[in-house]
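Enquirer: Have a look; sequence and predicted model below, questions after that.
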Amino acid sequence: MTTACPVVGTTNDVLPPNHPEVDLTKDGQTCPVVGAKTDHHHNLHKHPSVQIENTTSPTATECPALKQVVAQPKSKAMDDEVCPVIGPATTVLPPDHPDTTKAKEGEVCPVTKATVAHHKDKVHVHPSVQGAEKGAVCPVAGVKV
């Protein structure tokens, strides 16, 4: 069973076909694409070998398998869209994410390196989790809070 990433809410566990080589078994490495640490990503897998027509920018949005996954009931319940970098992910930011409404054009997310311009009007504020009981399940990512 694939679980949702607690930071970006993706249930995709396959790296894009053009992802730089990284040894996912070694802790302490940082992904050059999104800044994620390998310590928490031992569940990821390399993409199967595919012929890529657009070698300059193959993206998750062009993957025929991932285009279908957002129609699945679980993806709809999580408000998923296909991100061109990480694949299916929720459009709702984590509850502890810094306020993006005051971010300036060109600013970069300190967590994922995503640019504000790329995500303008595509991501939403997380519902308040204040007062949530210990062990409650997040309605967005389906993970325990």
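Expert: Looks like it came in fine. Numbers count the residues shown, from 1 in each chain.
Enquirer: hey, let's count contacts and neighbours off CA atoms from now on
Expert: OK.
Enquirer: Tell me where the chain has helices.
Expert: Remark: helices assigned in the chain by DSSP state H are 64-69, 73-77, 116-119.
Enquirer: contacting residues around the second one?
Expert: Under the contact criterion C-alpha atoms under 8 Å, 6 or more residues apart in numbering, helix 73-77 has outside partners 69-70, 81, 88, 90, 140.
Enquirer: ok, now how distant is the residue lying farthest from the centre of the chain from residue 145?
Expert: Distance to the chain centre peaks in the chain at residue 131, reaching 26.2 Å (criterion: C-alpha atoms, centre = their mean). From residue 131 across to residue 145, the span is 11 Å (C-alpha to C-alpha, to the nearest Å).
Enquirer: Second structure for comparison follows:
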Amino acid sequence: MSSSVCPVVGTTNDVLPPNHPEVDLAKDGQTCPVVGATTDHHHNLHKHPAVPIEGSSPTATACPALKTVVNQPKSKAMDDEVCPVIGPATTVLPPDHPSTADAKEGDVCPVTKATIAHHKNKVHSHPSVQGAEAGAVCPVAGVRI
């Protein structure tokens, strides 16, 4: 696991799930078919090692290593849960995320392509950072804003 935090979804996980479609991570300009992220900002990602997964789908929630990560102090401070696609990620939306208050069940997030149905009552609004000075530390991810 890398110590860097994704500024969009707040994950510290840098390993793609085992069932992730093939993407050349070294090549800029490609768009992930799963979450819509571009490879331009994701050169830190790695392919998951081949593992046999019996009786379950090869998603992040089935990974025994990631389930233990969310119990680490840093993950607890960030309010992490295990997302089946990206692994451990904060349940707090970034401060500039569009409001989800009026979102309907079938709506799709304009940022990550995630469906509201899968995230209803699982993600929370970010504490206000209006008026924060340049260089202030995010109260959720612990990174400078």
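Expert: Alright, I've got the coordinates. Predicted model only: the values in this text are computed from it and were never measured.
Enquirer: Could you single out the nearest of the contacts of helix 73-77 of the first structure to residue 59 of the first structure?
Expert: residue 88 (11.7 Å; C-alpha to C-alpha).
Enquirer: what number of residues lie near the closest residue to that closest one other than its chain neighbours?
Expert: Counting by C-alpha to C-alpha, 6 or more residues apart in numbering, the nearest residue to residue 88 of the first structure once its immediate chain neighbours are dropped is residue 82, at 4.3 Å. Burial of residue 82 of the first structure is recorded as 24 neighbouring residues (other C-alpha atoms under 10 Å).
Enquirer: if I line the two up, what does residue 82 of the first structure land on in the second structure?
Expert: In the second structure, the residue matched to residue 82 of the first structure (TM-score structural alignment) is residue 82.
Enquirer: residues in contact with that match?
Expert: Each residue near residue 82 of the second structure by C-alpha under 8 Å, 6+ apart is listed here: 60-61, 66-67, 70, 88-89.
Enquirer: residues in contact with stretch 4-20 of the first structure?
Expert: With contact meaning C-alpha under 8 Å, 6+ apart, stretch 4-20 of the first structure is reached by 2-3, 32-33, 43-50, 58-60, 85-90, 93-94, 140-143.
Enquirer: Pull out the buried residues from these.
Expert: Buried by 16 or more other C-alpha atoms under 10 Å: 58-60, 85-90, 93-94, 140-142, out of the contacts of stretch 4-20 of the first structure.
Enquirer: Among the contacts of helix 73-77 of the first structure, name the ones in strands.
Expert: Counting by DSSP state E, these place 81, 88, 90 in strands.
Enquirer: so how far does stretch 40-54 of the first structure reach from one end to the other?
Expert: Its start and end residues considered, stretch 40-54 of the first structure measures 31 Å (C-alpha to C-alpha).
Enquirer: residues in contact with it?
Expert: Identification of contacts with stretch 40-54 of the first structure by C-alpha under 8 Å, 6+ apart yields 13-17, 24-25, 58.
Enquirer: what's the farthest-apart pair in the contacts of helix 73-77 of the first structure?
Expert: Between any two of these, the greatest separation by C-alpha to C-alpha is 16.5 Å, found for 69 and 140.
Enquirer: and residue 99 of the second structure, how many residues sit next to it?
Expert: Residues lying near residue 99 of the second structure (other C-alpha under 10 Å) number 11.
Enquirer: Would you map the strands across the second structure?
Expert: Secondary structure of the second structure by DSSP E: the strands cover 80-83, 87-90.
Enquirer: Tell me who's in contact with residue 26 of the first structure.
Expert: 38-39.
Enquirer: please redo it, this time with the cut-off set to 10 Å
Expert: Contacts for residue 26 of the first structure (C-alpha atoms under 10 Å, 6 or more residues apart in numbering) come out as 37-39, 41-42.
Enquirer: Same question for residue 25 of the second structure.
Expert: Residues near residue 25 of the second structure by C-alpha under 10 Å, 6+ apart: 32, 38-47.
Enquirer: just residue 25 of the first structure next, same as before
Expert: Going by C-alpha under 10 Å, 6+ apart, residue 25 of the first structure touches 38-39, 41-44.
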